[in-house]
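Undergrad: need a 3D model of the sequence below.
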Amino acid sequence: MRASRLVTLLLLLQNRGRMTARQLAEELEVSVRTVYRDVEALGAAGIPLYGDAGHAGGCRLIDGYRTRLTGLTADEAQAAFLAALPGAAAELGLGEALATARLKLRAALPAELPKHAERIQERFLLDAPGWYGDADRTPHLTAAAAAVWARRAVVLRYRRWRAPEEIERRVEPYGLVLKAGRWYLVADGPTGIRSYRIDQILELKSLEEEFTVQDGFDLTRHWSSYLADSRARLHTGEALLRLTPEGARRLGVTSAGDGWTEARVPIESIDHAHGEFLRLGTDIEVMAPAELRDRIAATVRALANRYGAGPAAGVSPGRGAGPGEPVSGR
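TA: Next up is the predicted model:
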């Protein structure tokens, strides 16, 4: 552990120049006294360190000295591929390895390139998780990742949305995917290759059995196909709508101009479309299917009653309403 810390201290000084003992202690998460001992150890090993006393002082390397201790360990190399997602690296237990890998990569760059790397880090940020959602609890993520690395089978106890809600099965974990802040385990099992949400894994037991990935399996290609199939399964129906220009804009439909636009859009289900289309208020009229139109009309009547506007307020039979007028019903 100390050897790793000494290398990190050396790389910090090489990349950043003069640093105080307090700054080094904060970076290394040790005491200032430990930093002084480490600096002495590096000096005794022949590293040309120079210490400046006083308020503006600190430790630095003699100008022109560059270490060649920039080879990446296995963990650091893995972490380097997650450099754009430090949160994901930390969840996989590679946070410290990622920090060290970055230092080594910077140390290996020609003198002018670290400045470009700093500008990128200052001006671009990738924030993968979605808005307003609490982070999923993923206590089994590290064990799942270990099984993926080692190509070892696991037994999952898993919670799903349909009956039976809890299942247990042996699977062979092929890979992990981070999608919109949520982790998924892609694994082969008795029902073929499936995706399991890590936060829905109730228990994970690693086995000693090693496995071989199916010939031709590619994680990126599989995930793309899985997403396409999921979208196709979601949109099982269609609705005929009339939309104001604002309604068309909010639904991403090309508007016919200043008047109403008629459009057919895919829907997941009557229940889902009912909630989604109500959000558009008077900027939408559902023409078909009849079941969806009647459901929305009934909701509008119920709202009118609740707010004291009368049982038929804003709801009248007949042709579609004009822009800005209440939705008509049947």
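Undergrad: going by C-alpha atoms from here, please, whenever you check contacts or count neighbours.
TA: Will do.
Undergrad: which residue is nearest the centroid of this protein?
TA: residue 181 (2.7 Å; Cα atoms, centre = their mean).
Undergrad: could you find the closest non-adjacent residue to that one?
TA: residue 129 (3.7 Å; Cα to Cα, 6 or more residues apart in numbering).
Undergrad: run a quick check on that neighbour versus residue 182, I expect a contact.
TA: Yes - counting by Cα atoms under 8 Å, residue 129 touches residue 182, with 7.4 Å between them.
Undergrad: pull out the buried positions in the longest strand belonging to the chain.
TA: Longest strand in the chain, counting residues (DSSP state E): strand 166-179. Across strand 166-179, burial judged by 16 or more other Cα atoms under 10 Å covers 170-177.
Undergrad: which of those residues sits closest to residue 301?
TA: residue 177 (45.3 Å; Cα to Cα).
Undergrad: how about the contacts made by the nearest residue to the closest one once chain neighbours are set aside?
TA: In this structure, residue 177 finds its nearest non-sequential neighbour in residue 184, 5.1 Å apart by Cα to Cα, 6+ apart. With contacts defined as Cα atoms under 8 Å, 6 or more residues apart in numbering, the neighbours of residue 184 are 176-178, 195-198.
Undergrad: now with 6 Å?
TA: 176-177, 196-198 (Cα atoms under 6 Å, 6 or more residues apart in numbering).
Undergrad: please identify the helix or strand for it.
TA: Here residue 184, judged by DSSP states H and E, is contained in strand 182-189.
Undergrad: ok, residue 207 next?
TA: Under the criterion of DSSP H and E, residue 207 resides in strand 201-210.
Undergrad: and this one, so I can compare the two:
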Amino acid sequence: MKSARLVSILLLLQTRGRMTAAQLAEELEVSVRTVYRDVEALGAAGVPLYGDAGHAGGYRLLDGYRTRLTGLTAGEAEALFLAGAPGPAAELGLGPVLAAAQLKVRAALPPELRGHADRVSGRFHLDAPGWYADAEQTPYLSAVAGAVWDSRILHTVYRRWREPTDVERRMEPYGLVLKAGRWYVVAGPGPRTFRVDQILRLTVSDEEFTRPDDFDLAAYWTAYQRDFHDRLYRGEAVVRLAPGVRLTGPAGAAVQANGRAEPDGWTRATVPVESLDHAHDTFLRLGTGIEVLEPPELRERIARTVTELAARYGNSTATGGN
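TA: Got it, this is the predicted structure:
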């Protein structure tokens, strides 16, 4: 819509300063001719917008001119307040800053959009951590975040899972990621991924590092997760699932992709498994709703467990261990 595009031009010039018609056209994905018409419309509406000719020219707003956020749609206002997760912001030491920013944005909104934003805040709450797990203690999170922002090198003592467990690490922190309630720092050289809660000691150096210009945190994290799952689920199991029984995660996706119905109503599928131990425990939770066909060692192990359970619970009267 033209009105939304005009607001976008104002906000772009307000945040970036001088921009050429070609730059605005590329940003808005329209023609240069359309930008010329939009600029004329803004000028006719009284917006103090000026065009400078020459190689270093472009459009700019009169110094000191600021537009209110009246160009936000209802959906954009709702998304803005829904995206402000107070928990992670507080962990980063930005809780008061987030609250102040939301207050200022709310004050700048027209009454009808303010009502939309208030309704979202009252009806939706984002809580990232999972159930049945204590919150991870991350005493160095704020310091790591500061080092990410200021491009400062970190000297840490880090606890890993294999021996030797406690090792010294020099990190060039490129970015922070919050995944399922747990904070990770992506750091060079490498880059590599570290859990912030496993940092035992930390010193922020005065030495700065240069963050690679082509590093994309979101793209890195997507690739990292994909590689993690590829390394995690290296085995396979052939199973039969009773009607109505569902697997979750990669196993559930595999059932959707290759599962086939059998005459008795069960579904047969080949699913990825992390390890025999993990598959044994996961499949046992489904009780009689699943039958493991392959690999033989997994089927035999589950059979032994079921036999032991049957023997233990075979007596109708509990022995109480006596």
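Undergrad: overlay the chains and give the TM-score.
TA: Scored against TM-score structural alignment, normalised by the length of structure 2, the superposed chains reach a TM-score of 0.67; 232 aligned residues with a Cα RMSD of 2.4 Å.
Undergrad: report the two of the buried residues of strand 166-179 of structure 1 separated the most.
TA: Most distant of those, by Cα to Cα, are 170 and 177, 19.5 Å apart.
Undergrad: what does residue 294 of structure 2 align to in structure 1?
TA: The pairwise alignment with structure 1 assigns residue 294 of structure 2 to residue 288, based on TM-score structural alignment.
Undergrad: how many neighbours does that match have?
TA: 14 (other Cα atoms under 10 Å).
Undergrad: find the nearest non-adjacent residue to it, please.
TA: residue 240 (5.0 Å).
Undergrad: could I get the full set of helices for the stretch 101-250 of structure 1?
TA: Listed in chain order, the helices of the stretch 101-250 of structure 1 (DSSP state H, counting those that start in this stretch) span residues 113-123, 141-150, 219-234, 245-251.
Undergrad: can you redo those helices as TSV with distance to residue 50 of structure 1 and mean neighbour count?
TA: Shown next, in TSV, are the helices of the stretch 101-250 of structure 1 (distance: least, Cα to Cα, whole Å; neighbours: other Cα atoms under 10 Å):
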stretch	distance to residue 50 of structure 1	mean neighbour count
helix 113-123	23	11
helix 141-150	42	18
helix 219-234	49	12
helix 245-251	63	18
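Undergrad: so can I have CSV of the ones you listed showing distance to residue 52 of structure 1?
TA: Formatted as CSV, the helices of the stretch 101-250 of structure 1 follow (distance: least, Cα to Cα, whole Å):
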stretch, distance to residue 52 of structure 1
helix 113-123, 25
helix 141-150, 44
helix 219-234, 52
helix 245-251, 62
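Undergrad: so how far is residue 183 of structure 1 from the closest residue in space to residue 93 of structure 1 that isn't next to it in sequence?
TA: Distance criterion Cα to Cα, 6+ apart; nearest residue to residue 93 of structure 1, sequence neighbours excluded, is residue 142 at 6.9 Å. When distance is defined by Cα to Cα, to the nearest Å, residue 142 of structure 1 is 11 Å away from residue 183 of structure 1.
Undergrad: do you know how far the residue nearest to residue 181 of structure 1 is from residue 168 of structure 1?
TA: 29 Å.
Undergrad: equivalent analysis for residue 305 of structure 1, please.
TA: 49 Å.
Undergrad: same question, residue 183 of structure 1
TA: Applying Cα to Cα to residue 183 of structure 1 and residue 168 of structure 1 gives a distance of 19 Å.
Undergrad: is there a neighbour count for the residue in structure 2 that the residue nearest to residue 288 of structure 1 lines up against? I'd like the number.
TA: In structure 2, residue 240 of structure 1 lines up with residue 238, judged by TM-score structural alignment. Counted with other Cα under 10 Å, the neighbours of residue 238 of structure 2 add up to 16.
Undergrad: close enough to count as contact, residue 238 of structure 2 and residue 268?
TA: No - applying Cα atoms under 6 Å, one finds residue 238 of structure 2 not in contact with residue 268, separated by 7.3 Å.
Undergrad: between these two, which contacts overlap?
TA: With Cα under 6 Å, 6+ apart, residue 238 of structure 2 and residue 268 have no common neighbours.
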